[in-house]
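>>> Sequence plus the predicted model coming up.
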Amino acid sequence: MATLLHQITIDAPASRIWEMLTSRLGLQAWWDGTVSIAGGDCWRLSSDDLESPVTLKVVEEEPDKSLEWLCVQGDPDWENTLVLWTLEKAKRGFTIRLEHRDWRLSEIDLAAENTRWGERLMKLRLQCHHNDDLPVNDDDLSVWT
């Protein structure tokens, strides 16, 4: 099994980055597809890159520090993979490390997925740098509230 690993630095407060990872509107700002809440502790993400939408269950979180999702349903390539986000203080902003573990893909397919994650992280950084707050929406509560 393989692990995809990405690391970038985002010059933004931890609370802004956390908001982009834990709210539907935040996720929607950088995920290329649709995002919805699937139960009290799961996200449902779809995109043109996926054979079918994936359901990611929050299995662990420490606000502003780490977040772990397990793919419990959906695209066969994603099922039972683990996505771990880690935030660490940097000289300016935070270093974000993404580990997407337990892939069972061919080298070519793994390379393509690695590129997609790189593009998502670049979009995440861009969205975090926007000074605009995400709109307040009572239907868009973090799955942890």
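Arrived safely, thanks for sending.

>>> When you work out contacts or count neighbours from here on, use the C-alpha atoms and nothing else.
Will do.

>>> just the helices in this structure please.
Shown for the chain, the helices assigned by DSSP state H span residues 14-22, 24-30, 107-129.

>>> The structure to be compared is supplied as follows:
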Amino acid sequence: MKSICHRLSIKASPETVYDALSLEEGLSGWWTPETKAKPETGSIARFAFGPDYFKEMKITQLAPASRVEWLCVKGYEDWIGTTITFELQPGDKGTVLFFRHDGWKDYTPGYASCSYDWALFLRSLRLLCETGKGLPFPYFH
């Protein structure tokens, strides 16, 4: 199985980054405004990207200020069954985020596009945490 990995530093506390990754308001501010999510393990979060496409993630792990993990249950076929993990560690100037999107069957054009898009969305997450304003869909490019 293949993985997409990113690491970035965010000038905000792990608690601030965790809230942006676990609360509906935070997720709406950096990924897509059309987010329905509850910070509860076992719940299903829905992320819509326009009228014709959405993803659903099962929240599999929530560890305050340290880890958020999702299992994709609906979306593009090559996403279903993949896991997305955000691991947070305190850093010298805030938080170090280790991001993984695991379970890709192969290196495909979709894999490459997704890796690029995740980098843009993680930049949006950093902007939200550092300035209070992210660049969620459709403004992330």
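Looks like it arrived, so ask away. In this text, all values refer to a predicted model and were calculated from it rather than measured experimentally.

>>> on that earlier part again, looking at the helices of structure 1, which is closest to Asp48 of structure 1?
Nearest to Asp48 of structure 1 among the helices of structure 1 is helix 107-129 (11.4 Å), distances taken as CA to CA.

>>> okay, the helices of structure 1 in CSV with distance to Thr86 of structure 1 next?
Converted to CSV, the helices of structure 1 look like this (distance: least, CA to CA, whole Å):
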stretch, distance to Thr86 of structure 1
helix 14-22, 10
helix 24-30, 16
helix 107-129, 13
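
>>> Please identify the residue most distant from the middle of structure 1.
Ranked by distance from the centre of structure 1 (CA atoms, centre = their mean), the top residue is Lys91, with 23.1 Å.

>>> Ok, which of the helices of structure 1 comes nearest Thr55 of structure 1?
Among these, helix 24-30 sits nearest to Thr55 of structure 1 (CA to CA), with 13.3 Å.

>>> Mean distance of the closest one to its aligned residues in structure 2, please.
Following superposition, helix 24-30 of structure 1 is found to deviate from structure 2 by 0.6 Å on average (mean CA distance after the TM-score superposition for structure 1).

>>> helices and strands around that helix, which ones?
Judged by 3 or more CA pairs under 8 Å, 6 or more residues apart in numbering; DSSP states H and E, helix 24-30 of structure 1 is in contact with helix 14-22, strand 34-37, helix 107-129.

>>> I'd like to know which of those lies nearest to Ile8 of structure 1.
helix 107-129 (7.6 Å).

>>> And the residue nearest the centre of structure 1, how close does it get to Lys65 of structure 1?
The centre of structure 1 sits closest to Leu21, judged by CA atoms, centre = their mean, with a distance of 5.7 Å. According to CA to CA, to the nearest Å, Leu21 of structure 1 stands 11 Å off from Lys65 of structure 1.

>>> Likewise for Thr86 of structure 1?
6 Å.

>>> Likewise for His100 of structure 1?
For His100 of structure 1, the distance to Lys65 of structure 1 - CA to CA - is 17 Å.

>>> repeat for Ser23 of structure 1
With CA to CA as the criterion, Ser23 of structure 1 and Lys65 of structure 1 are 16 Å apart.

>>> So for those two, which residue has more residues nearby?
Ser23 (21 against 16; other CA atoms under 10 Å).

>>> Now do that one against Trp31 of structure 1, distance only.
12 Å.

>>> Repeat that for Arg120 of structure 1.
Taken as CA to CA, the span from Arg120 of structure 1 to Trp31 of structure 1 is 6 Å.

>>> Kindly report the same for Val58 of structure 1.
17 Å.

>>> same check, this time on Ile8 of structure 1
Relative to Trp31 of structure 1, and taking CA to CA, Ile8 of structure 1 is found at 17 Å.

>>> Could you do Arg44 of structure 1 as well?
With CA to CA as the criterion, Arg44 of structure 1 and Trp31 of structure 1 are 11 Å apart.

>>> more neighbours, Arg120 and Trp31 of structure 1?
Trp31 (20 against 15).

>>> what sits against the more buried one?
Trp31 of structure 1 makes contact with Arg120 under the criterion CA atoms under 8 Å, 6 or more residues apart in numbering.
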